[in-house]
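*Asks:* Okay, here's the prediction I keep looking at, along with the sequence it came from:
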Amino acid sequence: MEKSKKILIVEDEKPLNEALRAKLEDSGFDVAVETDGESGLKHAKNDPPDLILLDILMPEMGGLEMLTHLKHEDSLKNIPIIVLTNMENKESIADAVLEGVSDYFIKADIRLDDLIGKIKDKLETK
């Protein structure tokens, strides 16, 4: 049997974390959750995931700063990253894209089934 793919959620909104975790686990993924960029980065270094769902605005260390650190670590730079954000600020999204994110979703518009489909696509092409 194929080993479950590991997804790291780095998101500070608890209700969204719980919904994402439940949906991802129901879809057969192994899920870990961190609530800020600093703990998310430590987790990624200690137990590299197959994909990261990353919020932009968080306490301790924001998503863009975490993204920069990830992309400068040889062991982590090729992990697909999907950004989840409330910001429809095109500049912040553009910054994330320049740092190498695989895709992004605006939280207000997110459909979990669409996100699961995107995750599966990214993991198949990894």
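*Replies:* Structure's in. What do you need?
*Asks:* C-alpha only now, for contacts and for neighbours.
*Replies:* Will do.
*Asks:* Can you give me the buried ones in stretch 5-13?
*Replies:* By neighbour count on 16 or more other CA atoms under 10 Å, the buried set for stretch 5-13 is 6, 7, 8, 9, 10, 11, 12.
*Asks:* Surely the fourth one is in a strand?
*Replies:* Spelled out, that is residue 9. Yes: counting by DSSP: H, G, I helix; E, B strand; the rest coil, one finds residue 9 located in a strand.
*Asks:* Help me confirm that it comes into contact with residue 49.
*Replies:* No: using CA atoms under 8 Å as the test, residue 9 is too far from residue 49 to be in contact (9.7 Å).
*Asks:* Distance from stretch 58-78 to the middle of the chain?
*Replies:* 11 Å (CA atoms, centre = their mean, to the nearest Å).
*Asks:* structure B:
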Amino acid sequence: MEKKNKIFSGGGTSVLIVEDDEFLRKVISHKLASEGFKVFEAIDAQIALQLIKKERPHLILLDLILPGIDGFGFLEMIKKDPNLGDIPVIVLSNLGQKEDQDRAMAAGAVDYLIKANFTPAEIVQKVRDAVRKNYL
């Protein structure tokens, strides 16, 4: 039970942020770290894939507009991988169209957040909620 409580409070929980906007990535990274999360950062899908295989984060925060392989392709790739498919992914994007949201959720995202609608503190809470739901 102690391990679960530690994960839910942030301590011991690792999050990979896949975001090419350096400012936003750093803001979210700092907020998560200040709440006790272990944070990894990637600017594109290729770096993210290397980090996932090495670090196996508890959760991935994923932008959809990325250089190279876009977030949709990356999401579909990891969800098809039997070793990675169980990692929860929260999409964090500026794409607000219902079609984009539906596509991400159908590909396996556990939540879809439109960047402009959420503060860093609210994003941290969404991460906590997703980790709690996935690891209970």
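*Replies:* Right, received. Where do you want to start? Here the structure is a predicted model, which is why all the values come from computation and not from measurement.
*Asks:* overall similarity of the pair, as a TM-score.
*Replies:* Remark: TM-score between the superposed chains equals 0.94 [TM-score structural alignment, normalised by the length of the first structure]; 126 aligned residues with a CA RMSD of 1.3 Å.
*Asks:* Give the equivalent position in the second structure for residue 9 of the first structure.
*Replies:* Mapped onto the second structure by TM-score structural alignment, residue 9 of the first structure lines up with residue 17.
*Asks:* now residue 121 of the first structure
*Replies:* Using TM-score structural alignment to pair residues, one finds that residue 121 of the first structure aligns to residue 129 in the second structure.
*Asks:* repeat for residue 83 of the first structure
*Replies:* Checking TM-score structural alignment: residue 83 of the first structure goes with residue 91.
*Asks:* And what about its match, helix, strand or coil?
*Replies:* strand.
*Asks:* right, and it touches residue 62 too?
*Replies:* Yes: Residue 91 of the second structure is within contact range of residue 62, at 4.7 Å (criterion: CA under 8 Å).
*Asks:* could you measure the match of residue 9 of the first structure against residue 79 of the second structure, distance?
*Replies:* 17 Å (CA to CA, to the nearest Å).
*Asks:* can you check residue 111 of the second structure too?
*Replies:* 14 Å.
*Asks:* now swap in residue 72 of the second structure and tell me
*Replies:* Note on residue 72 of the second structure: its distance to residue 79 of the second structure, by CA to CA, is 11 Å.
*Asks:* all strands of the second structure, in order?
*Replies:* Secondary structure of the second structure (DSSP state E): strands located at 14-18, 38-42, 59-62, 89-93, 111-114.
*Asks:* what range in the first structure matches the last one?
*Replies:* The one in question is strand 111-114 of the second structure. Under TM-score structural alignment, the match for strand 111-114 of the second structure is residues 103-106.
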